[in-house]
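# Have a look; sequence and predicted model below, questions after that.
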Amino acid sequence: MNRRTLLAATAALPLLAARKSHAAARPDLAHPGPGHVGPLNLITDVAGLAIGEAHDGKTRTGVTVILPDQRCTAAVDVRGGGPGTRETDTLTAGNLVRSVDAIVLSGGSVYGLAAADGVAAWLGAKGRGFSMMTQPGVPPSPIVPTAILFDLANGGDKNWGLNPPYRSLGLAAVEHTTRTFSLGTHGAGYGAGAGALKGGLGSASFVTGDGITVGALVAVNSLGSVIVPGTRNFWAGALEAGNEAGGLGATAKHVDEEDWGLAKLNPAARANTTIACIAVDADLDADDLRRIAMMAQDGLARAIRPVHSPFDGDVIFALSTARKPLPPGPRPLAVARIGALAADVLSRAVARGVFEATLPPGMTGQTWKMLPG
């Protein structure tokens, strides 16, 4: 070893020792250990959340409400080319209120935005909502961001004249919330279609080795297909936990770049939308949640092909119930971990929503369980 090499190596010793000492004292920088699927494998494994569902069988549509125990910080990310939303601007950076009293996912296209009216009325009657100060006779203003999907052409009776059912459906859903709820043809997924298959409501969860819970809820009404062309395997099959979506897992089948398989063949603006909510129990701020919602969009890209097209209205909300502190260590690293998990959990939720879907009474079409093989 020459003198220059020896001096460089000697100078590096304190730095190497410091790095080893730092790593030993900071186990949070390493993988915290194996995690597991939550006990319910639903978004409500995140403490502080309940879900309400309501549907109208005649109209073939429905509403899902995500109801936190108390107001919580939230964010949103919109990627589809034809979104339909309410109060999402409230959640953007620089605005006064970046928290929510509830989140609504609804069928019904633009008519479905009225589901938030019923939810807001229920919350306001209970004194829940935003207010700068308490004034006698002045109700609070519930913040209820909402996203809608298009299910108007599924054969249900939409001749509602001046009385679309969505306000009533929103009210019915928020009045009957629970931690255990049904997937598939329920709530906002009641009239949904995932490509050429029946779509539905899906949910999944994961608990990290250091105790952070990440959950996802999604209504799948996509232009794209959720299964690999020529197979029954979900695009998200590699991420499947146990037999939650049929147990087929991944496939090694090669797919042509422009083979969309069972995608919809008659796309139209706003006619195809996947709307979702990510929930975590870690104490995150609105900017952290915005990043997590953005990362979670990649979960849709892994589960649906194609996605985020001009004809889709894809929207993802993210919220925190703040029941647990972030693990010790750099905050950006924690956000990256949670965001990556959010994408995986959302992919699983998409597959579960289609796997669990059934045809409503009188509706024709094909479900995943009807596929050959």
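Okay, I see it.

# Only C-alpha atoms from now on, for both contacts and neighbour counts.
Will do.

# Strands of the stretch 1-150 of the chain, start to end?
Assigned by DSSP state E, counting those that start in this stretch, the strands in the stretch 1-150 of the chain fall at 49-56, 61-68, 72-78, 85-86, 99-100, 103-106, 146-148.

# Of the ones you listed, give the one that comes closest to Met294.
strand 72-78 (5.8 Å; C-alpha to C-alpha).

# longest helix anywhere in this protein?
helix 331-355 (DSSP state H).

# Same question for it: list its buried residues.
For helix 331-355, burial by neighbour count (16 or more other C-alpha atoms under 10 Å) applies to 334-335, 338-355.

# Okay, one more to line up with it:
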Amino acid sequence: MSAPRLATASAFAPGVPSNADLALTPLRSPGHGVVAFDIPGVYVGTAEYAEGPTGCTVVHVPAGARTAVDARGGAVGLSGGYDFNHAICLAGGSVYGLEAAAGVSAELLARRQNRVKWDELQIVSGAVVYDFSARDNAVYPDAALGRAALRHAEEGFFPIGRCGAGRSATVGKVDFARAEYGGQGAAFGTFGAAKVLVATVLNAVGVIVDRQGEIVRGNYHLSEGGRRHPSVDYAASASAGVSGNTTLTVLVTNVRLADRELSQLARQVHSSMHRGIQPFHTDTDGDVLFALTTDEVDLDGLKPTGFGALASEVAWDAILCAAE
């Protein structure tokens, strides 16, 4: 069994400091390592405010990428949601963290030397997790942090661990006293010429489950020295669950898919993630998956459904990576 990393609950006291009260400095948010991936033209950057701690993660595709968005659950925090994007910004800070995506937009505008002709516009979508539960302040990812994350972006590497948008993410929140820190994870798969990167930020009310059916993160019972499936607590009416949760996922592939096929890929992979997160898509989750394609290769000898099945296994690997 993995060692517990129990989260400390916020007191939600009034008058706590926020961005305007502090001299915040955007910092790199490297996590404990990176997952390398080979999809040319895709850059990833992270940044954080240590005072939170909270952060954001930016996936930048300078050439732009067709996008499908699958949003589920009762508490979605989403901006843009466009079907074509140059960047995706994931952030903590709940609704206030949506400002980080505006910072990414501003940075991209500056990089285009303020050109605003229609075909010069840089398109950015964003989504947020509620990470105030584990900290006693109101610091949130703002425009300056979004700009910093984009400036830190590197091609071919995805930072993992308690970093970026996953800096203060928590999972297994049947009762926050039993919650554990989550984080962000990533996995990369190649299937012939087809490639897929899946990265996810785990801030779910549910627990994280491996392929053997064992709970590896969340709902840790100190008195029992182990983790329990939430269904046991719900059956005993032991808890109603904690509000303020969300899992954010970005899938990037080089496979050329029709719009309908890309949309279905997003749904198929997002649906598959319930195997690794239980329960998933709940009333208090705001789960969002962005599926982007760089439109480089055709599927050769593989149907979109089969590719979706393979990508779903990569997604499960990303979930387990985030729980490490």
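That came through fine. Since we're looking at a predicted model, the values are computed, not measured.

# just to revisit the earlier point, can you say which of the strands of the stretch 1-150 of the first structure is packed in most?
Mean neighbour count, computed with mean count of other C-alpha atoms under 10 Å, is highest for strand 103-106 among the strands of the stretch 1-150 of the first structure, reaching a mean of 32.

# contact partners of that strand?
62-67, 112-113, 115-116, 144-149, 170, 187-188, 219, 275-276 (C-alpha atoms under 8 Å, 6 or more residues apart in numbering).

# And the helices in the stretch 251-373 of the first structure?
Remark: helices assigned in the stretch 251-373 of the first structure by DSSP state H, counting those that start in this stretch are 286-303, 331-355.

# Provide the aligned range in the second structure for the shortest one.
Correspondence between helix 286-303 of the first structure and the second structure is established over residues 259-276, with TM-score structural alignment as the criterion.

# Kindly report the same for stretch 47-57 of the first structure.
Counting by TM-score structural alignment, stretch 47-57 of the first structure pairs with residues 40-50 of the second structure.

# One more: stretch 143-153 of the first structure?
By TM-score structural alignment, stretch 143-153 of the first structure lines up with residues 123-133 in the second structure.

# can you tell me the distance between the two ends of the matching stretch?
End-to-end distance for stretch 123-133 of the second structure: 31 Å, by C-alpha to C-alpha, to the nearest Å.

# The helices of the stretch 251-373 of the first structure: which one's closest to Ser320 of the first structure?
helix 286-303 (7.6 Å).

# Mind reading off the mean deviation between that closest one and the second structure?
Its aligned residues in the second structure lie a mean 1.3 Å from helix 286-303 of the first structure after superposition (mean C-alpha distance after the TM-score superposition for the first structure).

# same question, stretch 116-123 of the first structure
Looks like 0.7 Å for stretch 116-123 of the first structure (mean C-alpha distance after the TM-score superposition for the first structure).

# residue range for that stretch in the second structure?
The alignment places stretch 116-123 of the first structure over residues 101-108 of the second structure (TM-score structural alignment).

# which residues make contact with that stretch from outside it?
So stretch 101-108 of the second structure is in contact with 79, 87-90, 122-126, 142-147, 150, going by C-alpha under 8 Å, 6+ apart.
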